[in-house]
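> Fold the following, please.
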Amino acid sequence: MQMQLILLGTQGCHLCEEAEAQLEPLGLAYDYIDIMDDEKLLERFEIDIPVILKRSMDTEEILCWPFDTHSIQQWLHGK
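You can find the predicted model right below:
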């Protein structure tokens, strides 16, 4: 299974909009999930958004705000 990137945020969150702006220049495919639509995600990440999840077959890694394009690249490459 390939790596899956997911940006967790919610509508009206200016930091979530900034997170999208940091991901955009990287040209990465990612899914966006509004945590307000998922009770478990809301409970887990309500005060931490925006959050990027990196999922593969048997792992899940989390990058919490604050992050920028450079730190996203480092995180994705395991540095």
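
> contacts, neighbours, all on C-alpha from now
Fine.

> before we move on, which element is the most centrally placed residue in the chain in?
The residue at the geometric middle of the chain, judged as the C-alpha nearest the mean C-alpha position with C-alpha atoms, centre = their mean, is Ile52 (1.6 Å). For Ile52, the element it lies in under DSSP states H and E is strand 51-55.

> and this one, so I can compare the two:
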Amino acid sequence: MIKQVLLYSTDGCHLCDDALKLCQSLRLSPTIIDIVEDDDLVHLYGEHIPVLLVEREEQALFWPFDAEQIKQYLKFYGIS
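Model (predicted):
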């Protein structure tokens, strides 16, 4: 089963926009999750967005991150 890559974000977050552009530069199209829709996500990630997470994994990649860190993170979970 292919795991999705999630990007926890919210509208108007320039860092989230930067993180998405960085992902796209690596030909990665994460599923964008707006944390505003879920109080639990606001509690978990509200002060930390953008956050990249491989679906069904516990370890997330918190901002700031760069292209190399994204590659290493995805490689760790077997995603190329």
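
> Let me know the TM-score between chain one and chain two.
Both chains were compared after superposition, and using TM-score structural alignment, normalised by the length of the first structure their TM-score is 0.87; 76 aligned residues with a C-alpha RMSD of 1.2 Å.

> hang on, the earlier thing: assign the residue lying closest to the residue nearest to the centre of the first structure once chain neighbours are set aside to helix, strand or coil.
Counting by C-alpha to C-alpha, 6 or more residues apart in numbering, Leu7 is the residue found nearest to Ile52 of the first structure once chain neighbours are left out, at 4.6 Å. Classification of Leu7 of the first structure using DSSP: H, G, I helix; E, B strand; the rest coil returns strand.

> From what I see, Leu7 of the first structure and Leu28 are in contact.
No. Under the criterion of C-alpha atoms under 8 Å, Leu7 of the first structure lies out of contact with Leu28, with a separation of 11.3 Å.

> check contacts around Gly46 of the second structure.
By C-alpha atoms under 8 Å, 6 or more residues apart in numbering, Gly46 of the second structure lies in contact with Ile35.
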